[in-house]
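In: pasting a predicted model and its sequence here:
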Amino acid sequence: MPKREGQGRTRTVFRWLLAAIYLIAGVAHIRSPAGFLAITPDWVPFPEEVIFFTGVAEIIGAVGLLVPPKLVPGIRYGAGIGLALYALCVYPANINHAVNNIAIGGTSASWLYHAPRLAFQPVFIWWALIAGGVITWPFGKK
């Protein structure tokens, strides 16, 4: 399939935007863990440490998406896989938040927030894979 005009730019914008989202989220996990701890399911061991390390993982993944492949071969690919797995692993916390209507900062979110958030999680997984160059759909060949 021939390369479509703007495809490289679109992928770059997707990659930078996802990196920014994960960088901000990672810093939030480390600086303000209370909200994340509130939605962490009870079965998660060492929740404070898990929240801290999820923040570190988000930051590392974000940086990995931005490092030029010529500098560190395979880093974007690894970051894409890592962030996709991360998005899959935190899904239970999002489900817990929604199903148990857990208030964060004294405020409960309605299903107008939870339903799109839960539905968007597979998109985050796809987004990480596309940003890391693991998959190319729907942008065609690399």
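Out: That came through fine. Predicted, not measured: the structure shown is a model, and the values here were computed from it.
In: going by C-alpha atoms from here, please, whenever you check contacts or count neighbours.
Out: Fine.
In: my read is that residue 108 contacts residue 98, right?
Out: No: taking C-alpha atoms under 8 Å as the definition, residue 108 is not a contact partner of residue 98, at 9.4 Å.
In: who's more crowded, these two?
Out: Under the criterion of other C-alpha atoms under 10 Å, the comparison of residue 108 against residue 98 puts residue 98 first, with 21 against 13.
In: I'd assumed residue 114 was in contact with the more buried one.
Out: Yes: the criterion here is C-alpha under 8 Å, and residue 98 meets it with residue 114 at 5.6 Å.
In: and the helix ranked longest in the chain, what does it pack onto?
Out: The longest helix of the chain (DSSP state H) is helix 7-31. Other elements packing on helix 7-31 under the criterion 3 or more C-alpha pairs under 8 Å, 6 or more residues apart in numbering; DSSP states H and E are helix 47-66, helix 111-131.
In: then this one, side by side with the first:
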Amino acid sequence: MKPLFVLLITFLLSLLISWLFIKSLDYILAGNIAMCVMLLMTASGHFMFSEGMTMMLPDFIPFKSEVVFLTGILEICAAIALLIPSLRYPISILLIIFFVCLLPANIQAALKHIDYQNTTYNGPGIRYLWFRIPLQFFFIAWVWFFNIKPW
């Protein structure tokens, strides 16, 4: 839920700042700033809650701790790249693939009731997926809309 709020609030603030200082609404820039801030926030979780995030990874994935740290670094790099217009398209393709690849970890977390922030098995369970899966598709649509959709 927090990433969604961060994304939407940052988008609205970016539009407001754009309108106040440039006297126009730059939707593309605001959309990319919002996704950048959201990715930086979620990337921080890879380092603050690394043990819990490791629990989310399916058993077939080796080097779980390394994968968690690497994906955190990748999120930071992608966030920064979204602010560089010439990199937006290729990074957006990679981000969409990344978001799809996250689904197994979210399914694993739901099936095992993982609470990654507290490193416990007291998470919300399957009902978590009723929010998380549509949210994941919303993030994919966001990236597509602001960077891949032809304007």
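Out: Happy to help now that I have it. As the structure is a computational prediction, the values presented were derived from the model and not from experiment.
In: residue range in structure 2 corresponding to the next helix or strand after the longest helix of structure 1, please.
Out: Along the chain past helix 7-31 of structure 1, the next helix or strand (assigned with DSSP states H and E) turns out to be helix 34-39. Helix 34-39 of structure 1 corresponds to residues 51-56 in structure 2, going by TM-score structural alignment.
In: quick one: the matching stretch to structure 1 mean distance?
Out: Averaged over the aligned pairs, stretch 51-56 of structure 2 sits 1.2 Å from structure 1 after superposition, using mean C-alpha distance after the TM-score superposition for structure 1.
In: what residues sit buried inside that stretch?
Out: Residues of stretch 51-56 of structure 2 classed as buried by neighbour count (16 or more other C-alpha atoms under 10 Å): 51, 52, 53, 54, 55, 56.
In: can you pull the contacts of the last one?
Out: Same thing as residue 56 of structure 2. Residue 56 of structure 2 is in contact with 105, 106, 108, 109, 114, 116, counting by C-alpha atoms under 8 Å, 6 or more residues apart in numbering.
In: quick one: which of these is most hemmed in?
Out: Among those, residue 109 has the most neighbours (other C-alpha under 10 Å), with 26 neighbours.
In: in what helix or strand does it lie?
Out: Taking DSSP H and E as the criterion, residue 109 of structure 2 maps to helix 88-111.
In: that helix maps to which residues in structure 1?
Out: Across structure 1, the stretch matching helix 88-111 of structure 2 (TM-score structural alignment) is residues 76-99.
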